[in-house]
Structures are given as C-alpha cells and as structure tokens.
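> next input, structure requested:
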Amino acid sequence: MSDDKLRKRSLVIAGHRTSISLEDDFWDALREIAGARGLSLPALVAEVDSGRGAANLSSALRVAILRHYRACA
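Take a look at the predicted model:
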C-alpha cells in the first residue's frame, strides 16, 4: 500500500451526509470500480451500504473491493 494513513471523506448516501475513513489505496480502488461500472462514487458506496448488514461501512467497502478484484482474477 502506498500510504497506510486513513483519509476521511464525506459523502451523501441515501440523502444523509456520512464520513468514511479509508486508506488512499482503497479510495483509489473504489473510484476505479465505480468508473468501470459507470457509477458515481456515492452511488457505489450507497450500493455497498444497502447490503452491508451489521458491518461498519468502512469494513464493508474494503470487503466489497476485495470481492471485486477476486472476481476479476
């Protein structure tokens, strides 16, 4: 990973402003996945958020990224 430092970003998800903390590499991966799917970053995050169950959003995003890249391998 290029930088282990967490970056906090605020997004509007389902009409509510929320802050998410992820490492830069995860933010980069989310933007890449969103672009490949023709989605905005907030739309992709909202999709993950809607199916995350009890997991916190940052963890759910990391798992979604891992699953995406495993499926591509």
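
> only C-alpha atoms for contact and neighbour calcs from this point on.
Fine.

> now the strands for this structure?
For the chain, applying DSSP state E gives strands covering 6-13, 16-23.

> buried residues, the single longest helix found in the chain. List them.
Determined from DSSP state H, the single longest helix within the chain is helix 57-72. Neighbour-count burial for helix 57-72 flags L57, S58, A60, L61, R62, A64, I65 (criterion: 16 or more other CA atoms under 10 Å).

> one more to put side by side:
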Amino acid sequence: MRKVTPVGGEIGFLSDLMTQATSDVPVSRTVLLGGQRVSVRLEASIWDGLIDIGERQAKAVEELCAEIEARRAGIPLSTAIRVFVLQYFRERTEAV
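Modelled structure (predicted):
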C-alpha cells in the first residue's frame, strides 16, 4: 500500500495538527475582580477572542471580565466568558 503524504509534507501536517491542538488547550490566567485575584481557565482561542474584543472596545481583559462577572446569572465565570465571546462574534457576523 502506498503512503500518501499530506500537502506541505509530514512536518507541515504535524505542525498544523499541533497548532489546532494547542489553540484549544485550556490556559489558566489570573484576573483581578473586585480587588480579588481570580483564576480563570479557558481555551487559548477563547482568551484570544476576549483579547480581540478588548482591543476593539479599548478595554482591558480584566475590565471585560468584571463586566461579565457583574451580569452572569449563577453560571461559572469561565462559562459566562465563553458565552460572551461567542455572542459577541455571532452578533458581528449576523450584522454583515
């Protein structure tokens, strides 16, 4: 049986797989909320989205997290952040 090498060679293929895998690996970061340090564990892609939103709105990540914290309704902060990022980009996509 003949082995088929993906476009870009095996190294390129493995690099692409590693990039995809690491973008969804949970990353813990500490944010200051209400004067207390809170550890939040999110996928790297969610952190990237939150940073992007902060840049678009000229707000720090901690400021966004504080706003999300203030309006979350009994759900974990990490879940509320994921929902916030998803809704933000969904609304921008639907507007186009």
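
> what does the TM-score come to for these two?
TM-score for the superposed pair, counting by TM-score structural alignment, normalised by the length of the first structure: 0.94. Supporting figures: 73 aligned residues with a CA RMSD of 1.2 Å.

> if we can go back for a sec, in the second structure, which residues correspond to the longest helix of the first structure?
Per TM-score structural alignment, the counterpart of helix 57-72 of the first structure in the second structure is residues 77-92.

> quick one: residues in contact with the matching stretch.
V40, R41, L42, I46, G49, L50, I53, C65, I68, E69, R72 (CA atoms under 8 Å, 6 or more residues apart in numbering).

> map K59 of the second structure across to the first structure for me.
Per TM-score structural alignment, K59 of the second structure is aligned with L39.

> need the contact list for its match.
Applying CA under 8 Å, 6+ apart, no residues contact L39 of the first structure.

> distance of it relative to V45 of the first structure?
10 Å (CA to CA, to the nearest Å).

> which position in the second structure aligns with I20 of the first structure?
Aligned by TM-score structural alignment, I20 of the first structure pairs with V40 of the second structure.

> can you pull the contacts of its match?
By CA under 8 Å, 6+ apart, V40 of the second structure lies in contact with S28, R29, T30, V31, L77, S78.

> and the gap between T18 of the first structure and R37 of the first structure?
22 Å.

> hang on, the earlier thing: ok, which of the strands of the first structure comes nearest A73 of the first structure?
Between A73 of the first structure and the strands of the first structure, the shortest gap by CA to CA is with strand 16-23, which sits at 22.3 Å.
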